[in-house]
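Undergrad: build me a structure from this.
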Amino acid sequence: MFKYLPHTKLDIEQMLQVIGVSDINDLFLEIPDSLKGLDLDVPQSHSELEIYQRFEELAQKNNVLIPFVGAGAYDHYTPSILRHLVERQEFLTSYTPYQPEISQGTLQYIFEFQSVITELTKMDVSNASMYDGATATAEAMFMATNAKKRSQILVSKTVNPNIINVINTYAHYRGLKVEFVAMKNGVTDVDDFTQKNSKEYAGIIVQSPNMYGIIEDLTPYRAILDETKGLFIVNSDISSLSILKAPGEFGADIAVGDCQSLGVPLSFGGPYIGYLATTTKLMRKMPGRICGVTTDSDGKRAFVLTLQAREQHIRREKANSNICSNQSLLALFVTIYATVMGKQGIREAQQKSVNATHYLANQLEQKTSFKGVFKQPFFKDVVLRSSVDPTVLEDVCFDAGFVGPLALERLDSSMKDLYLFSATEKRSKADIDRFVTVLEGL
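TA: Predicted coordinates for the structure are as follows:
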């Protein structure tokens, strides 16, 4: 075991002495003897053809299921060109572009990613390297409390519970207090927000389309927040902004959310990529990487990492955020998708998803025990009510080759009998009709 270690025997003895261990094998005492020296029964080598055949046999054991659930992760189509390009070695194996002179390609597509985000959000600037929409939202909370020197934040109860869990975790370890604004008829209760809003809070976090797929009216918030100089943080599925009014048009200070719906496969829950965009006034408070464009000594266009505080990478205790890993491969996914699809293509994919979800909801209400709950306009998620047992429903759907809907009581015990459905442009009329037929039997 020492053969591949650069340490000398003396080095190892000194390290063991420091940690109070007499023998290096004592480091592995926690591993049960039954797991040591296992005969893994590794088969003999095979030809390429035999390997392909073996993996095809294994693949036949998989159940390929059709999802009718969203809640923040959507089964949108990924054009084949995406995988072809992102798996090129210069993209797949590259990491953090600290040396701009040899990282121009990586820096350029990060810049293009930021450009896509600012165009969709109508914000001044965007960064890169956000892990997902939930952590991006928590980072926005840090930005707001840091900028306003306030230790409390308001969050709408219509925000996805998974995002709220991340916000609470981040807040706990920064000593921040999270207060919630009530939900009323599936949307944020603006009257409750007006009563709670004060100079104690750095601002409010609102999601639209929200957890229930409902499109929130974000118009009132700017004027209410101006009274207390609070910040307006809007979480949105980025693809929805190809159709809906952008956060910047509502006067948002920070726009955040997930980019998974722009070409990133479901992949059993990740990896995904978030976005964070803000105003020029707040851009120096942004975490993650920010790529800019300039000209070099020869007058040629050049891309650089810019506005990066030294604390971001070295003096971590003084940093606004400790985001370090580079998300550029996922940013490339999004950038290629946006380029290939174009404005019209993204809009059409989302409109087809909206149409499919509305058709699904109508068919379920007409032919099954599921009935509508909220009256507000919804996007590509919809909540319906039924007294059917969640476990029975999930088993029936699974046996028929479907995943979904999501029983909301699994996230919130007060949401008993409520189910969240979703459909995308990949769901054909035949798929939806077959799914509805399965639920008719309940």
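Undergrad: when you work out contacts or count neighbours from here on, use the C-alpha atoms and nothing else.
TA: Noted.
Undergrad: before we move on, what SS does V234 have?
TA: Of the three states, V234 takes strand under DSSP: H, G, I helix; E, B strand; the rest coil.
Undergrad: OK, contacts around it?
TA: By CA atoms under 8 Å, 6 or more residues apart in numbering, V234 lies in contact with 205-208, 247, 252, 254-256.
Undergrad: can you name the two of the residues you listed that are farthest apart?
TA: S208 and I254 (13.5 Å; CA to CA).
Undergrad: just the helices from the stretch 151-300 of the chain, written as ranges.
TA: Using DSSP state H, counting those that start in this stretch, the helices of the stretch 151-300 of the chain run over 161-174, 190-196, 221-226.
Undergrad: could you dump those helices to CSV with mean neighbour count and distance to E30?
TA: Listed next are the helices of the stretch 151-300 of the chain as CSV, based on neighbours: other CA atoms under 10 Å; distance: least, CA to CA, whole Å:
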stretch, mean neighbour count, distance to E30
helix 161-174, 16, 30
helix 190-196, 15, 52
helix 221-226, 17, 55
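Undergrad: can you put these in CSV and add distance to Y52?
TA: Output for the helices of the stretch 151-300 of the chain, formatted as CSV (distance: least, CA to CA, whole Å):
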stretch, distance to Y52
helix 161-174, 39
helix 190-196, 58
helix 221-226, 57
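Undergrad: do you know which of those helices lies nearest I432?
TA: Within those, the stretch nearest I432 is helix 161-174; the backing value is 27.1 Å (CA to CA).
Undergrad: what's the closest one packed up against?
TA: Applying 3 or more CA pairs under 8 Å, 6 or more residues apart in numbering; DSSP states H and E, we find helix 161-174 packed against helix 133-148, strand 177-181.
Undergrad: columns mean neighbour count on top of those, output as a markdown table?
TA: Output for those, formatted as a markdown table (neighbours: other CA atoms under 10 Å):
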| stretch | mean neighbour count |
| --- | --- |
| helix 133-148 | 24 |
| strand 177-181 | 18 |
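Undergrad: one more sequence to fold, the one below, so I can look at both together:
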Amino acid sequence: MRYLPLTQPDRDAMLSVIGASSIDDLFVDVPEEARLSGPIAGLPNHASELAVERHMTKLARQNTVAGEVPFFLGCGAYRHHVPASVDHLIQRGEFLTAYTPYQPEIAQGTLQMLFEFQTQVARLLGTDVANASMYDGSTACWEAIGMARRITRRGKAILSSGLHPHYVSVAKTMAKYTGDQLETSTPTFTADTDIETLIGRIDADTSCVVVQYPDILGRVADLTPLADACHANKALLIAVVTEPVALGALRSPGEMDADIVVGEGQSIGVGLQFGGPYVGLFGCKEKYVRQMPGRLCGETVDANGKRGFVLTLSTREQHIRREKATSNICTNSGLCALAFSIHMTLLGEAGLRGLAEINHQSACAAADRLAKVPGVTVINDSFFNEFTIDLGREARPIARTLADRGILAGVSLGRLYPGEETLSQGLVVAVTETTTPEDVEAFATALEEVLA
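TA: As a prediction, the model looks like this:
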């Protein structure tokens, strides 16, 4: 039985107060093409539980399962091996049902876990401090831009052409309501990053420069010159990491003097899950900590001198006056943060470095093999576990053909940048520890046949 406590007069009264004629007025900001005009096609209005299970199972069988085929998809969501112990531990009752601790000091277990998570993230990103997580990488990226505006009191952010276009899209959506000016561009289909171009665009109105590391095409660059240029103009450098395993092999952005480092933590402990839920990472220099969104857990001692944990900072709109809040991000991705922390603990520093080495070696082997396919060119001079190949013709139909053959070959740039002909021949290929030599050979052989 549905519980609907409000009567129609109740709803009419509330709509009258806010000046809306109907509930539909509350959804005018949602594009019309994204709204349902009727029931979802293919789903009956009423069915028994057994019938629903059968129907959903039938639909699920249309999916290609990542673990059952050669898998080379990446671009911000990566297939890594997650130990079974991670799933076992996060399903313990005290973790699975835990939510935001509104009486935080009572929830010592949750606070300790988040404190350990923050420590791991800060060390990984190379920052002084990290918060208790964000929703995902894209929202963390936008929150960093907003944070830079508060710190610098400037409203222009320069976004690297190598920043994931989905992250750019989220930033544009939010900037419509804050008045921030975002300077964006599309990447060049070459081995060169746009670091020098970004340096030349910084001026006295720039609040921050946002750069992805490695970038959307897998390219790796030294961020130190860019950080120096930002600081010379009193702007901030924001680094975005979509593949945290890379930091087991590469210098962290914090080591290169990035002011704010954000990213997506999905690669560690969290499965692909059809795109979410994921876990956003957020770290910064200590001097900016009071402008950091979200929450920060700290370590202390109680009246008896025993170790304890507290909610140190919580400058979000649920806890203080809304006009004083740094963000209206309402919660952290607690369960995914726990999964991240458990996996990271199981790996340890040596394990993470070893995992990163396996990823890089496997990617190098795959790049060498694919480069031998007639008509294929690897554009990268540097990469971690993700690189871009030029197929010499439009990549999207080739990727679809390979998918029909049971090979998920990569992400076509034409899908990420529709209408950009110069990028349409590009295919971004990701290789992790789950990729076998047999997978690479199957991919290369099928690609040879399709391109012949």
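Undergrad: TM-score for the pair, please.
TA: Put the two chains on top of each other and the TM-score (TM-score structural alignment, normalised by the length of the first structure) is 0.87; 424 aligned residues with a CA RMSD of 3.0 Å.
Undergrad: rewinding a little: nearest to R385 of the first structure, out of the helices of the stretch 151-300 of the first structure?
TA: helix 161-174 (19.0 Å).
Undergrad: onto which residues of the second structure does the closest one map?
TA: Aligned by TM-score structural alignment, helix 161-174 of the first structure corresponds to residues 165-178 of the second structure.
Undergrad: nearest to H358 of the first structure, of the contacts of V234 of the first structure?
TA: Using CA to CA, S208 comes nearest to H358 of the first structure of those, at 17.4 Å.
Undergrad: so what's the residue count around that closest one?
TA: 27 (other CA atoms under 10 Å).
Undergrad: for it, what are its contacts?
TA: By CA under 8 Å, 6+ apart, the contact set of S208 of the first structure is 214-216, 234-237.
Undergrad: counterpart of it in the second structure?
TA: Under the alignment (TM-score structural alignment), S208 of the first structure pairs with Y213 of the second structure.
Undergrad: so how far is G93 of the second structure from that match?
TA: The spacing between Y213 of the second structure and G93 of the second structure, counted by CA to CA, to the nearest Å, is 37 Å.
Undergrad: do the same with A132 of the second structure
TA: 21 Å.
Undergrad: do V450 of the second structure as well
TA: Relative to G93 of the second structure, V450 of the second structure is positioned 50 Å away (CA to CA).
Undergrad: which of the two has more residues huddled nearby?
TA: Comparing V450 of the second structure with G93 by other CA under 10 Å, the one with more neighbours is V450, at 12 against 9.
Undergrad: just checking, that one touches P397?
TA: No - the pair V450 of the second structure / P397 is not scored as a contact, 10.2 Å apart, by CA atoms under 8 Å.
Undergrad: any residues in contact with both of these two?
TA: What both V450 of the second structure and P397 touch, as defined by CA under 8 Å, 6+ apart, is an empty set.
Undergrad: what stretch of the second structure lies opposite stretch 254-267 of the first structure in the alignment?
TA: Aligned using TM-score structural alignment, stretch 254-267 of the first structure spans residues 260-273 in the second structure.
Undergrad: sorry, slip of the keys, the one I care about is stretch 101-117 of the first structure.
TA: Using TM-score structural alignment, stretch 101-117 of the first structure lines up with residues 105-121 of the second structure.
Undergrad: list the buried ones in the matching stretch?
TA: Of the residues in stretch 105-121 of the second structure, 107, 109-121 count as buried by neighbour count, 16 or more other CA atoms under 10 Å.
Undergrad: any idea which of those residues is closest to L347 of the second structure?
TA: L347 of the second structure has its nearest neighbour among those in Q120, at 11.5 Å by CA to CA.
Undergrad: tell me how far the closest one lies from V209 of the second structure.
TA: According to CA to CA, Q120 of the second structure stands 25 Å off from V209 of the second structure.
Undergrad: residue in the first structure matching R201 of the second structure?
TA: So, by TM-score structural alignment, R201 of the second structure is matched to K196.
Undergrad: ok, R415 of the second structure next?
TA: Aligned by TM-score structural alignment, R415 of the second structure pairs with R410 of the first structure.
Undergrad: next, count neighbours for that match.
TA: Neighbours of R410 of the first structure under the rule other CA under 10 Å: 12.
Undergrad: what's the answer for Y99 of the second structure, then?
TA: Y99 of the second structure: 15 surrounding residues under other CA under 10 Å.
Undergrad: got the contact list for it?
TA: The contact partners of Y99 of the second structure, by CA under 8 Å, 6+ apart, come to G334.
Undergrad: please apply the same query to A400 of the first structure.
TA: A400 of the first structure makes contact with V438, according to CA under 8 Å, 6+ apart.
Undergrad: turn the helices and strands packed on helix 161-174 of the first structure into CSV, columns for distance to C397 of the first structure.
TA: CSV is the format used below for these (distance: least, CA to CA, whole Å):
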stretch, distance to C397 of the first structure
helix 133-148, 28
strand 177-181, 35
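Undergrad: nearest to G299 of the first structure, of the ones you listed?
TA: The nearest among those, by CA to CA, is helix 133-148 at 35.5 Å.
Undergrad: what range in the second structure matches the closest one?
TA: Under TM-score structural alignment, helix 133-148 of the first structure corresponds to residues 137-152 of the second structure.
Undergrad: the first structure: which residue goes with H343 of the second structure?
TA: Aligned partner of H343 of the second structure by TM-score structural alignment: Y337.
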